[in-house]
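> Sequence first, predicted model second:
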Amino acid sequence: MTINLISDTVTQPTAAMREAMFGAQVGDDVFRQDPTVNALEAKAAALFGKAAALYCPSGTMTNQIAIKCHTQPLDEVICDESSHIYQYETGGYSFHSGVAINLLSGTNGKISAAQLAAAIKPRYDWLPISRLVVIENTCNKGGGS
């Protein structure tokens, strides 16, 4: 059996998975009435020892929530030039969080500690604050490295 992990967009559910989806109890998640989502969030929270968890239907949504949680408008996010947030999320970091981006040229999506240290800006009123570093594991434009 070959398992393709290049992207979540190439996966296909098995017949058993489709049957489970078809037979799943559903409810309105906005009102916390979906038992399947509630059970998934409770299981994830327990696995990680947290009080709660949040199900996000896409990696892009998860990335944008994380950026918003860790930054303020006018901050700067540092990442590799081949990162998913830069290449595939249509400027969501700027639209949703009002942050600038500082692109580094790494190797297969990997940036070095020296590159990172050099990229962090000094604190001046006219420069964005280097607030967040985004490191992907794995980097799909880096060939999954």
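Here it is on my side, so go on.
> For the rest of this, base every contact and every neighbour count on C-alpha atoms.
Fine.
> what secondary structure does residue 93 sit in?
Counting by DSSP: H, G, I helix; E, B strand; the rest coil, the backbone at residue 93 sits in helix.
> how far away is it from residue 130?
The gap separating residue 93 from residue 130 is 14 Å, by C-alpha to C-alpha, to the nearest Å.
> Look at those two and report which has more neighbours.
Ranked by neighbour count (other C-alpha atoms under 10 Å), residue 93 and residue 130 place residue 93 first, with 24 against 21.
> so that one touches residue 62, yeah?
No. Between residue 93 and residue 62 there is no contact, the gap being 11.7 Å when judged by C-alpha atoms under 8 Å.
> which SSE is the most centrally placed residue in the chain in?
The structure's the chain has its C-alpha centroid closest to residue 63; by C-alpha atoms, centre = their mean the separation is 2.7 Å. Residue 63 is part of helix 59-70, with elements assigned from DSSP states H and E.
> quick check: angle from the following helix or strand past that helix to helix 59-70?
Next along the chain after helix 59-70, taking DSSP H and E as the criterion, comes strand 75-80. With axes from the mean of the first three to the mean of the last three C-alpha atoms, to 10 degrees applied, the angle from strand 75-80 to helix 59-70 works out at 140 degrees.
> try this one next to it:
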Amino acid sequence: MVIDLRSDTVTHPTPAMREAMWKAEVGDDVFGEDTSVTKLEEKCAVLLGMEAAVFCPSGTMTNQIGINILTQPYDEVICYKGAHIYKYEGGGLAGNSLVSVRLIEGDRGRLNPADVTANLNSNDQHYPRTSVVALENTVVREAGSYY
């Protein structure tokens, strides 16, 4: 068996998984009629001690929602120059959240706290407010390095 860990987009369901999907009850999630999604969200909310949860079908969607929640338009996000959210999400940070990005160097994708501190914007109204420092763990494009 070959295990391909390049991306979640290259995985394929097993025959048993395909059968389970075929037999699964389906419904329209917009109307609260998809019991599989509803049960998954409820289970995750309980597991994490939260009031509710929302299912996101992709990492990109999850990243974009997270950045949008944590920022305001015209804020700035600091991230590694090769970060997935910058290079591989179609300009979503600017397009979806209206934020700019400050790219900084890192050791195999890992940001040095001193470099982050040196790149934080002041409260000067002429600069975008730094509201998020995005860390990627693991950094797939950097041989799987981690913090």
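Received, thanks. Because the structure is predicted, anything quoted here is derived from the model rather than measured.
> Please state their TM-score.
Structural agreement between the overlaid chains, expressed as a TM-score with TM-score structural alignment, normalised by the length of the first structure, amounts to 0.96; 145 aligned residues with a C-alpha RMSD of 1.0 Å.
> before we move on, back to that, how far away is the closest residue to the residue nearest to the centre of the first structure other than its chain neighbours from residue 134 of the first structure?
Nearest residue to residue 63 of the first structure in three dimensions, chain neighbours excluded: residue 85, at 7.3 Å (C-alpha to C-alpha, 6 or more residues apart in numbering). Per C-alpha to C-alpha, residue 85 of the first structure is found 9 Å from residue 134 of the first structure.
> same deal with residue 77 of the first structure?
With C-alpha to C-alpha as the criterion, residue 77 of the first structure and residue 134 of the first structure are 7 Å apart.
> the more surrounded of those two?
Remark: of residue 77 of the first structure and residue 134, residue 77 carries more neighbours, 23 against 15, as counted by other C-alpha under 10 Å.
> Which residue is the nearest non-sequential neighbour of residue 142 of the second structure?
Residue nearest to residue 142 of the second structure in three dimensions, not counting chain neighbours: residue 108, with 5.2 Å by C-alpha to C-alpha, 6+ apart.
> I'd say residue 37 of the first structure and residue 29 touch.
Yes. Counting by C-alpha under 8 Å, a contact exists between residue 37 of the first structure and residue 29, whose distance comes to 7.2 Å.
> who has more neighbours, those two?
Here residue 37 of the first structure and residue 29 are set side by side on neighbour count (other C-alpha under 10 Å), and the busier one is residue 37, at 18 against 12.
> Helices along the second structure, start to end?
Assigned by DSSP state H, the helices in the second structure fall at 15-23, 35-48, 59-70, 84-87, 92-97, 113-119.
> For residue 1 of the second structure, find the nearest of these.
Shortest distance between residue 1 of the second structure and the helices of the second structure, using C-alpha to C-alpha, is found for helix 15-23: 14.4 Å.
> Now do that closest one: everything it contacts.
Identification of contacts with helix 15-23 of the second structure by C-alpha atoms under 8 Å, 6 or more residues apart in numbering yields no residue at all.
> Mean distance of it to its aligned residues in the first structure, please.
Averaged over the aligned pairs, helix 15-23 of the second structure sits 0.7 Å from the first structure after superposition, using mean C-alpha distance after the TM-score superposition for the first structure.
> Provide a list of residues in contact with residue 62 of the second structure.
The contact partners of residue 62 of the second structure, by C-alpha under 8 Å, 6+ apart, come to residue 56.
> The closest residue to residue 89 of the second structure other than its chain neighbours: how many residues sit nearby?
In space, not counting the residues next to it along the chain, residue 89 of the second structure is nearest to residue 60; the distance is 6.4 Å by C-alpha to C-alpha, 6+ apart. Close neighbours of residue 60 of the second structure, defined as other C-alpha under 10 Å, add up to 16.
> quick one: furthest residue from the center of the second structure?
For the second structure, the residue at maximal distance from the C-alpha centroid (C-alpha atoms, centre = their mean) is residue 23, at 30.2 Å.
> Look up how far residue 6 of the second structure lies from it.
Here residue 23 of the second structure is placed at a distance of 30 Å from residue 6 of the second structure (C-alpha to C-alpha).
> go on, residue 19 of the second structure?
25 Å.
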